[in-house]
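Asker: Need coordinates for the below:
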Amino acid sequence: MNSAEHLSALRKWMVSKKVDAVYLTCTDPHQSESVADHWKTVQWFTGFTGSVAWAIVTADKAAFWTDGRYTEQAKRQVDATLFALYSISDPKDPDRFDWLRNHIPQGGCLALDASVLSTANFRNIQSAMKSRDIRFELNLESFLNIWTDRPRIPQDSLYQLEEEFTVRTRREKLTALRKELREAAGEGAVTLVCGLDDVVWLTNLRGHDNPLYPFFHAYMVVGPDIALLMTDQRKVTAEQAEGLDADGIFLVPYRETEKFLSHIAAGAKVVLDPHKTPVALFEALPDTVEIVE
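Answerer: Sure, this is the predicted structure:
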């Protein structure tokens, strides 16, 4: 499929879902600076190959933004007959949210991918669109199913960082984190860790999932007496699993993170970073927990 066919398929999906506009990004669920090919949604949709881009599509308009590094590249790669091309570095070009406000009807519906959009960014969109009184569709999965050759999330095995580079053991790092948690939110608080740099620091493990950094896709939940590592368990060797278990870190399948979060006990304090936490995980937390940002 080419960009014109992608646009046609998206607009058919929009009609079926009663959606007036779709906001597409090129980030992953961890807000990584570079992302695996699996999450290069805007690139797949438009043909652009740079690392920073956004696209907004309505029933009869489409617009594309990148930054000043990529403006000439975008002109070569993105079909200007399909997309209006803008740069966030050019003060003469419209802001994404200004453009959206001018092209979505009052009371319309905006579709977003809650699995990758951060909670902080979603709040910015909500604030910017407040005057339009719009509603949100947070699931793009049924549209992205047309990406039939979508690269899978990398599954390369993890490796243990040598002791000379870790400075502190996993147990020492967990002890330090738990002390900070108690001081920040009191006894019994737990934290949801979404940043991949934070996960690899806590676990002293490294991976090959990211094109620039030795990261692997994972979340962690850490509390006074619990430490869970949510990742693809096929990446973890038996020896690594045994070592994690010995240090009190237990494995949970990556795709079961939302399910686990939905069962956190009522009254628990959950410490998180809204700039790192995707909307899907934030929304999975029960209304009965107290969120500390």
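Asker: use CA for all of it now, contacts and neighbours both
Answerer: Fine.
Asker: residue boundaries of the strands in the stretch 101-250 of the chain?
Answerer: For the stretch 101-250 of the chain, the strands defined by DSSP state E, counting those that start in this stretch cover 109-111, 135-137, 159-160, 190-193, 205-206, 218-223, 226-231, 250-253.
Asker: wait, which of the ones you listed is closest to V271?
Answerer: For V271, the closest of the strands of the stretch 101-250 of the chain is strand 190-193, at 4.4 Å, according to C-alpha to C-alpha.
Asker: and the closest one, what other elements does it pack with?
Answerer: strand 218-223, strand 269-271 (3 or more C-alpha pairs under 8 Å, 6 or more residues apart in numbering; DSSP states H and E).
Asker: Also this sequence, please, to line up against the first:
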Amino acid sequence: MLQTFQSQSEPERVAERVKALRAWMAQAKIDAVLVPRADKHQGEYVPASAERLKWLTGFSGSAGIAVVTKRSAVLMVDGRYTVQAGTETDTKIFEVSLLPRNKLSEWLIGHLGKSQVIGFDPWNHTAGEIERLQKALAPKGVKLKALAKNPIDVIWGKARPTPPQNPVIAQPIAFAGRTPADKIAELQTRLKDEGQSAVILTLPDSICWLFNIRGSDVAHNPVVLAFAIVPASGKAELFIETDRFDPEARAAVTPVAKLLSPATLAARLKELKAKGKRVRLDTETAAYWFEAQLGTKLISRGQDPCIVPKAIKTDAEVIGARAAHVRDGHAVVRFLAWLDDWAADGTLDEITAVQKLEEFRRDTNMLRDVSFPTISGSGPNGAIVHYRVTEDTNRRMRPGELFLIDSGGQYPDGTTDITRTIAIGEPSEDMKRHFTAVLKGHIAVATAMFPKGTRGIDLDPFARRALWQIGADFDHGTGHGIGSYLSVHEGPQSISRAGMAPLHAGMLISNEPGYYKVGEYGIRIENVVLVTLPEPVEDGDREMMAFETLTLAPIDRRLIDPKMLDTSERDWLNAYHKHVFETLAPGLDPSARNWLKQATQPV
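Answerer: Modelled structure (predicted):
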């Protein structure tokens, strides 16, 4: 199995660990400590050795920050994790607060006085984050202090997992579509045009994309943890243990990059500082440590120059994505057919479902990993947006309930992410009403046409309108970017209230509105879509982009109230189901093919 089901939280250990941290604070003369869910690379996903927030608080979600003062403590999470955080931490120790409704700076000001000091690890916060905090706290006289050692690491001690040292492999040009030399040359042209002598790269997926390499340093993310410096002229510099490269990866990288020990990074930054030339740094993704090493005068602030070109897939990556989704569709349909056979009697549980779906994906002989731990939530567990089933929480699917399964695969030619909500037995009218409202929002996004320059924030209301009309909503974004055999969550694109990046043709993005009735059920319908090239519209005066849906799996017709769909929505659903059947049926065994034929009948 690529997934485990042991409980990751230890709420019973929280009190003793916070006590140990407070003892360290007293000795260090620090009044508060920040503990974010971050590592040196500031990615969403971190290796086990950097799971400091989980170790301290018990909270295992992918975003959040804790603050511990001498007498109080808070765990701040976003809307995806409000239910989960309360169950995983010790709420006698940690107040659970919702971001962004409550701001970190406001909480700190409310709990600390003038001249009190907040300690932070300069590797685990971005330069932009620290700058904003300093600006907010300065008028109140509260100070920030960069710590020489991370106190969690000190307390964690020898029990802390070893940082990863896994092999580095090459991503073939057949899947990448562009060579590292081509990408670096384009990046260097941009640096010259903008008067910058070099750029520092810190995001693992940016580095893997630039050099066409992959790894397994972070669970379910085929990335390598490394840093890079790309000068405006000459060879790039990749800071990573050189013995980790397999021969093919070494042969692909060494013509364009020097392989240097991570231990030499600080000295290299000192050299750049001594030359006094402008160095590009993305202060929203790079650790504050880099700014502290270089000094603000030499830093030319700008977005990581790999982010946008990485998000705009090459023709080869688009072809790979389509192939991966067909392959994944076969696995998902086999799973859904199996689920219908076994779930109705009330004996099937959440863990068994995860195991079976992974088995079907492994049967493709192309699966490298799941793209994230499968969310397998029956009944009330489905209402926990990022629920992760464990041996402690595992429950059976019962007739009259909904089952939500959100999963994905990492294939060498593409990354998938799909959510389906399934009726176990006969659904209630309330379930149908909410499901159909979510479906209407999903279709509104899937059928959207929009001009160049449209941002995700502009499209986000499309997904919510039908829910708003029945007095409902959801507290997460509608869609996130998808990598190409990289992170299942990729920027800069998103469809959300914070989605300010323009959408470009070639971007992959999820379409996943939902509804969650706490304590009863959760609903989410997720497909991956591709932003298409602008095309003329009949009798129109502007070209419009649109979405091509790549995900292939039926949407549960038993949960649809046809009276709530208009003609165009019904037409889209029937056309989608026809496409699903025609594409997948030839690759299925007779039993699964017959099930799919029934599941894709017109509404």
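Asker: that older thread, relative to A268 of the first structure, which of the strands of the stretch 101-250 of the first structure is closest?
Answerer: Here strand 190-193 is closest among the strands of the stretch 101-250 of the first structure (C-alpha to C-alpha), at 7.6 Å.
Asker: Which part of the second structure matches that closest one?
Answerer: Mapping strand 190-193 of the first structure onto the second structure (TM-score structural alignment) gives residues 198-201.
Asker: By how much does the matching stretch deviate from the first structure on average?
Answerer: Average distance, stretch 198-201 of the second structure versus aligned residues of the first structure after superposition (mean C-alpha distance after the TM-score superposition for the first structure): 0.8 Å.
Asker: Okay, buried residues for that stretch please.
Answerer: Within stretch 198-201 of the second structure, the residues scored as buried using 16 or more other C-alpha atoms under 10 Å are A198, V199, I200, L201.
Asker: before we move on, back to that, would TSV of the helices and strands packed on strand 190-193 of the first structure with mean neighbour count and distance to I146 of the first structure be doable?
Answerer: Formatted as TSV, those follow (neighbours: other C-alpha atoms under 10 Å; distance: least, C-alpha to C-alpha, whole Å):
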stretch	mean neighbour count	distance to I146 of the first structure
strand 218-223	23	26
strand 269-271	22	36
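Asker: Rebuild the ones you listed as JSON lines, extending it with distance to Y23 of the first structure.
Answerer: Formatted as JSON lines, those follow (distance: least, C-alpha to C-alpha, whole Å):
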{"stretch": "strand 218-223", "distance to Y23 of the first structure": "25"}
{"stretch": "strand 269-271", "distance to Y23 of the first structure": "28"}
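Asker: Which of those sits closest to Y159 of the first structure?
Answerer: strand 218-223 (14.3 Å).
Asker: what's next to the closest one, contact-wise?
Answerer: Strand 218-223 of the first structure is contacted from outside by 174, 178, 188-196, 199, 227-232, 254, 257, using C-alpha atoms under 8 Å, 6 or more residues apart in numbering.
Asker: and it, how far out from the chain's middle?
Answerer: 16 Å (C-alpha atoms, centre = their mean, to the nearest Å).
Asker: before we move on, what about stretch 577-587 of the second structure?
Answerer: Worked out by C-alpha atoms, centre = their mean, stretch 577-587 of the second structure lies 29 Å from the chain centre.
Asker: Which residue numbers in the first structure does that stretch align to?
Answerer: Per TM-score structural alignment, stretch 577-587 of the second structure has no counterpart in the first structure.
Asker: what does stretch 276-290 of the second structure give?
Answerer: Going by TM-score structural alignment: stretch 276-290 of the second structure matches residues 267-281.
Asker: before we move on, the earlier item: same list, the buried residues of stretch 198-201 of the second structure, but as a markdown table with distance to I307 of the second structure please.
Answerer: Shown next, in a markdown table, are those (distance: C-alpha to C-alpha, whole Å):
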| residue | distance to I307 of the second structure |
| --- | --- |
| A198 | 16 |
| V199 | 13 |
| I200 | 13 |
| L201 | 10 |
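Asker: which one's the longest helix in the second structure?
Answerer: As assigned by DSSP state H, the longest helix anywhere in the second structure is helix 315-342.
Asker: List the buried residues in that helix.
Answerer: By 16+ other C-alpha under 10 Å, the buried positions in helix 315-342 of the second structure come out as 316-318, 320-339.
Asker: And it, what does it pack against?
Answerer: By 3+ C-alpha pairs under 8 Å, 6+ apart, helix 315-342 of the second structure packs against helix 173-176, helix 350-362, strand 414-415, helix 567-584, helix 590-599.
Asker: And the aligned residue in the second structure for L181 of the first structure, how far from V256 of the second structure?
Answerer: Aligning on TM-score structural alignment places L181 of the first structure opposite L191 in the second structure. Distance check for L191 of the second structure against V256 of the second structure: by C-alpha to C-alpha, to the nearest Å, it reads 17 Å.
Asker: circling back to that earlier point, who wins for proximity to A74 of the first structure among the helices and strands packed on strand 190-193 of the first structure?
Answerer: For these, proximity to A74 of the first structure was assessed by C-alpha to C-alpha; strand 218-223 is nearest, at 31.8 Å.
Asker: what's the distance between the closest residue in space to V77 of the second structure that isn't next to it in sequence and L75 of the second structure?
Answerer: Take V77 of the second structure and drop its neighbours on the chain: the residue closest to it by C-alpha to C-alpha, 6 or more residues apart in numbering is G64, 4.5 Å away. Counting by C-alpha to C-alpha, the gap from G64 of the second structure to L75 of the second structure is 7 Å.
Asker: more crowded one of the two?
Answerer: Using other C-alpha atoms under 10 Å, the more surrounded residue of G64 of the second structure and L75 is L75, with 26 against 22.
Asker: what about that one, which SS state?
Answerer: strand (DSSP: H, G, I helix; E, B strand; the rest coil).
Asker: Hmm, it is touching A63, no?
Answerer: No - counting by C-alpha atoms under 8 Å, L75 of the second structure does not reach A63; the two are 10.6 Å apart.
Asker: before we move on, the earlier item: ok, so of the buried residues of stretch 198-201 of the second structure, who is nearest A50 of the second structure?
Answerer: L201 (19.5 Å).
Asker: which residues touch that closest one?
Answerer: Neighbouring residues of L201 of the second structure by C-alpha under 8 Å, 6+ apart: I207, F227, A228, I229, V230, L281, A286, D304.
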